[in-house]
Each structure stands twice: as C-alpha cells, then as structure tokens.
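Peer 1: Okay, here's the prediction I keep looking at, along with the sequence it came from:
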Amino acid sequence: MTAAKLRDLHVPGRPLVLPNAWDADSAKLVVAAGFPVVATSSAAIAESLGFADGQGAPVAEMFAAAARITRVVDVPVTVDAESGYGLGAAELAGQLLDIGVVGCNLEDTDPGRGVRPAGEQAEFLGAVREAAGDGLVLNARVDVFLGADDEQAVLDEAVERARAYLEAGADCVYPILVRSPEVLRAFVAAVSPAAVNATLWPGGPQREQLAELGVARISLGAGLWRASRGWLAERLADLS
C-alpha cells in the first residue's frame, strides 16, 4: 500500500487507530487483528533492543527492527523516527524508503538540547519532504505540551509550531500527550482541516472522545509494550 493510501486513512472525526508494534511478531498480531496500518514505538523498540528511548539506540539497529516489520506484513508501516537520529534530511528519507516504510514521526525535541526552534524544525521537515517527495507520510510531533503545568499557556506556541510544520510539508501534526480535552479541541480547530494525531493513554481522552474532538489519528505509543511487559513480569513473579 502506498503513502497516498495511508494519507487517505487520516480522516478528522474518523481516526485511524495505531496500536504501535515493536518487533515482527507484534506487528503480525496488529495485522491479524484487522488494523490496516502498522506503526512502531521508538521507546518500545529501543528498550526491547536493550537501549534507552530518546535516540539511545544506534540508528542501524532501529532501522533494522523496522525492516524486519516491513518484511513480514503486507500493510503500510509508519515508523517513529524520533528526531531523525542526527541524519541529514536526504539520508534519513532515503533510509526510510529503502526499508519499505511509507510514513514516519519526527519530533521537535533534540536530545540534549530540548525543543528545537520552530523555524529550524520546519526547515528540517521541508527538507525531508523534498527528499522523500510524496513517498512518506510525515507526522510532525509538537512537544511543547510535554511536562507543561499549564497546557493553555503553551497552546498558542503549539499551534504556531503546527502551522509552520504543515506549511513545510507535514501531512499530520501530533501534539503529544495533551491531557485537556478543551485544549486538544482548540488545537484541532486552530489547524483545521489538517490531520491531528492524539495519544490514547489512561490519563487522557479515550477513543470515542478523541473522535468527537476531531482527531484523525490515534496512537498508543509504548502502551501495548508496557502492558505486555507488565503481564510477563506478573507471570514470572508467579513462577518464582
């Protein structure tokens, strides 16, 4: 399936649900359950490989894990490419296309530096778009809500960043871990008709409410991996 088909699945109010996988087997389970797309979780993949999230894993190992996923599924795969692993835009786009993915997340946090200036991130996204053409669905993560005590106070900055990223060529924007439904509704309205990705997590709006708020894409992040790991830890404790 092409990137164009993946784009078509981003419908505000009828969101694409992405239960993020971390290896070939979990990806096959996602497809067997009937989901039309496989997404990856960088945190889950990195931890499963023995590294920390936040670009702690070597890029070659992260991309090799993604390649194993594309090899075993026949649906589109979109990967969490973190903040690009320090690769140039053309190299990043080329490697992603080479392993067979048709989409990627790119976050505006640079490990060690914090949130990048919006103009710098927009320039990077624009360069990735130019290098990839229409071959990648770009999901631009907006990180200013992470750790924000007052989400309303950073809403204007989040919207400004999202608009800049969309102007640069992003297909979707991702205000990660917004807790307030009111703030998320305002964000969606401010960037409409663009596609907005939201996270499904225990402390935030759930699937039906996210659809009502107008999001076009729902990610579970590392949630399934954490749940699986928790289940395994309990079973091991029972056996010890």
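Peer 2: That came through fine.
Peer 1: can we go C-alpha only for contacts and neighbour counts from here?
Peer 2: Will do.
Peer 1: Which parts of the protein are helices?
Peer 2: 3-8, 24-32, 42-48, 59-72, 89-98, 118-132, 151-168, 181-191, 207-212, 223-239 (DSSP state H).
Peer 1: could these go into a markdown table alongside mean neighbour count?
Peer 2: Formatted as a markdown table, the helices of the chain follow (neighbours: other CA atoms under 10 Å):
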| stretch | mean neighbour count |
| --- | --- |
| helix 3-8 | 15 |
| helix 24-32 | 17 |
| helix 42-48 | 21 |
| helix 59-72 | 17 |
| helix 89-98 | 17 |
| helix 118-132 | 19 |
| helix 151-168 | 19 |
| helix 181-191 | 18 |
| helix 207-212 | 16 |
| helix 223-239 | 12 |
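Peer 1: Rebuild these as a markdown table, extending it with distance to Asn197.
Peer 2: Formatted as a markdown table, the helices of the chain follow (distance: least, CA to CA, whole Å):
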| stretch | distance to Asn197 |
| --- | --- |
| helix 3-8 | 12 |
| helix 24-32 | 19 |
| helix 42-48 | 16 |
| helix 59-72 | 21 |
| helix 89-98 | 21 |
| helix 118-132 | 17 |
| helix 151-168 | 11 |
| helix 181-191 | 9 |
| helix 207-212 | 10 |
| helix 223-239 | 16 |
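Peer 1: Alongside the first one, take a look at this:
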Amino acid sequence: MSAHPGPDGHTAFHRLHHTGRPLLLPNAWDHASAAALVRRGFPAIGTTSLGVAVAAGLPDATGATRAETLALARGLTRLPALVSVDIEGGFSERPEEVAALAAALDAAGVVGVNIEDGRPDGTLAPLARQCAVIEAVKERVPRLFVNARTDTHWLAATGAAGAPRLSVTAERLEHYVRAGADGVFVPALTDEHHIASLADDLGDTPLNILLSPGHHTYERLAELGVRRISCGSLLFRAALHSAVELAWSLAHPGSDPAPLPGYAETESLSDAFMAAHG
C-alpha cells in the first residue's frame, strides 16, 4: 500500500467498519510498534495520543503534540496498512485550522482521524463548536473517515467530571453524525445496556468502544453491535510494563511483578521531562 492510498484506501477503511465483525484497531505510538502490528497482520493501525505524548516527554490531550503527531503520521503511511490518527481536539480552537491539519494528514496518506471533545480543563467543548470542527474537516476532506469522540464518560472515569448521563452522550453523538462524522467513539463506556442502546440508535453509523479488559471482550462487544474496538493506550502501557518488569526480574529473580500501569500513572512519566524543560 502506497503512502497515498487514494479512493481505494479510503473506501477500504470505511468498509472495515461494515464487515459484520468489529474492526479491532490496535494503537501504535512509533514506527516500530506500528510496523510490528502490520507484520502480525493487522490491516489498519491507529495511533495513541497518550503513547505519542509520553514517548516525547509531553502531556497528553493538551494540544502539545501537533508536530510529533504529524511527523509520526507521515512515517506510518509508508507502511502497507491503513492509518488513522488521533489528533486529540484538533490542536486548535479554530475549525479551519483543524481542517487544514486534516488535509495535511490526508495528503500524507492517512485515511482517518479521531477528534475528541474533551478539553484539558476537564470540560467538554461547546457542542456547536465541535460540530463546526467536524463540518469543516468533512467539507475540506470529504473522503477522510472522521471518528468523532465524546468524552462524557471518559472525564467521569478520570475524575474530571461527575457521573455522566447517557442522554447527554446520545445527544452529542446525534449532533456529530449530523455534522458529518463517519463514526462515533465513547471511551470509558462499559455498561452493556448503554452500549447496546447507543449502537441500536446509531443504525449504520459505527459505534467505537475502547477495549477495557475486565469489563468486556471482543466477542461480547460484537454481540452488542459495536463496529470498531480501539486499544487506546493499552498496548503502549503493556509494552512499558513488560520492558520494566523484564529488567527488574533480571536484577531481582523471583520478585512479584508490578500491576499494569494505568493512564494517570503512565502520563506522569512525562512530569520530570516537563519540569526540566518547562
């Protein structure tokens, strides 16, 4: 697959969401992780904003990794795979600037982007503003698969907001679809009844759920009507965990392994770097 997949690549990525089985999208953070996933046989690769940020010593979801994200995307499209890129909130408050970034990614060979409505201060972007962003991107690059993420449940899971109401989530998803989103994403949503309800309401619009080991499985999400399953930062955190535990076990044979680090613990790895370069 070339760095410029053209209409066939974009069409192929859209079709992966409508095969009757969910698209399992593993998320890479650098060339090696992406290349290894492609070599294993995954036809499509996403990126993880947490992995990209922490690998660069930067905070996640603050708009600090635009350059790193674009550079990584340009490299990954040289691989024989379809590439979707997490662009956080678009790295700008101006819809036209987000659309310009989307156009640059499309020109590099990217077939999809993930755009979130969560803000660094723990609030959600105004609904009208987020719809304007989606509309601007789809107007500028109609063929690009826009996965519109709402952080209604994610902010609650990370302690940045109170308990979410499914009606608020559903309202946002409905508006994002009307604005042109090709798929919608609700990370941290784990309730099976709520997942099934949203999937049913969305009809042909693919619902993307973040895989949460211990809450559900690929097969169960498929039964609930989910069309796309993302790994998020899971692979990045697992890779860090495996490397550290291997090194520790060499120096301390027989020691008990530490638990897999969570999102906050992993993000804190950037703290020392940020303090030194602040």
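Peer 2: The structure has been received and is ready for your questions. Remember, it's a predicted structure, so these values are computed and weren't measured experimentally.
Peer 1: Got a TM-score for the two of them?
Peer 2: For this chain pair, the superposition-based TM-score is 0.92 by TM-score structural alignment, normalised by the length of the first structure; 238 aligned residues with a CA RMSD of 2.0 Å.
Peer 1: List the contacts of Phe145 of the second structure.
Peer 2: Residues near Phe145 of the second structure by CA atoms under 8 Å, 6 or more residues apart in numbering: 10, 13-14, 111-113, 181-183.
Peer 1: Actually, Ala132 of the first structure.
Peer 2: Going by CA under 8 Å, 6+ apart, Ala132 of the first structure touches 90, 93-94, 97.
Peer 1: at 10 Å instead, please
Peer 2: 89-94, 96-97, 102, 126, 138 (CA atoms under 10 Å, 6 or more residues apart in numbering).
Peer 1: Please tell me how far it sits from Ser83 of the first structure.
Peer 2: Distance, Ala132 of the first structure to Ser83 of the first structure, by CA to CA, to the nearest Å: 16 Å.
Peer 1: got it, and Pro117 of the first structure?
Peer 2: Pro117 of the first structure is 13 Å from Ser83 of the first structure, by CA to CA.
Peer 1: more neighbours, these two?
Peer 2: Of the pair Pro117 of the first structure and Ser83, Ser83 is the one with more neighbours under other CA atoms under 10 Å, namely 21 against 11.
Peer 1: Just list the residues touching the equivalent of that one over in the second structure, thanks.
Peer 2: Aligned counterpart of Ser83 of the first structure in the second structure: Gly89 (TM-score structural alignment). Applying CA under 10 Å, 6+ apart, we find Gly89 of the second structure in contact with 61-63, 98, 114-120, 125, 130, 133, 148-149.
Peer 1: Got a quick PyMOL command for the buried subset of those?
Peer 2: Restricted to buried positions by 16 or more other CA atoms under 10 Å, the PyMOL selection for the contacts of Gly89 of the second structure reads:
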select buried, resi 61+62+63+98+114+115+116+117+118+119+125+130+133+148+149
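Peer 1: so what's the residue minimising distance to the centre of the first structure up against?
Peer 2: What sits nearest the mean C-alpha location of the first structure, by CA atoms, centre = their mean, is Asn105, with 4.3 Å. Listed by CA under 10 Å, 6+ apart, the contact set of Asn105 of the first structure reads 39-42, 78-84, 137-141, 170, 172-174.
Peer 1: Counterpart of it over in the second structure?
Peer 2: Per TM-score structural alignment, Asn105 of the first structure is aligned with Asn114.
Peer 1: again, but for Ala33 of the first structure
Peer 2: Ala33 of the first structure maps onto Arg40 in the second structure, with residues paired by TM-score structural alignment.
Peer 1: cool, and Ala168 of the first structure?
Peer 2: Ala168 of the first structure maps onto Ala179 in the second structure, by TM-score structural alignment.
Peer 1: Gln130 is in contact with its match, correct?
Peer 2: Yes - using CA atoms under 10 Å, Ala179 of the second structure makes contact with Gln130 at a distance of 9.1 Å.
Peer 1: Find residues that contact each of these two.
Peer 2: 136, 148.
Peer 1: Which single one of the contacts of Gly89 of the second structure is nearest to Leu224 of the second structure?
Peer 2: Arg149 (18.9 Å; CA to CA).
Peer 1: Show me what the closest one lines up with in the first structure.
Peer 2: In the first structure, Arg149 of the second structure lands on Arg141 (TM-score structural alignment).
Peer 1: how far away is its match from Pro76 of the first structure?
Peer 2: Taking CA to CA, one finds Arg141 of the first structure at 20 Å from Pro76 of the first structure.
Peer 1: And for Val115 of the first structure?
Peer 2: From Val115 of the first structure to Pro76 of the first structure the distance is 29 Å (CA to CA).
Peer 1: Counting neighbours, go ahead and name the busier of these two.
Peer 2: Between Val115 of the first structure and Pro76, counted using other CA under 10 Å, Pro76 has the larger neighbour count: 19 against 15.
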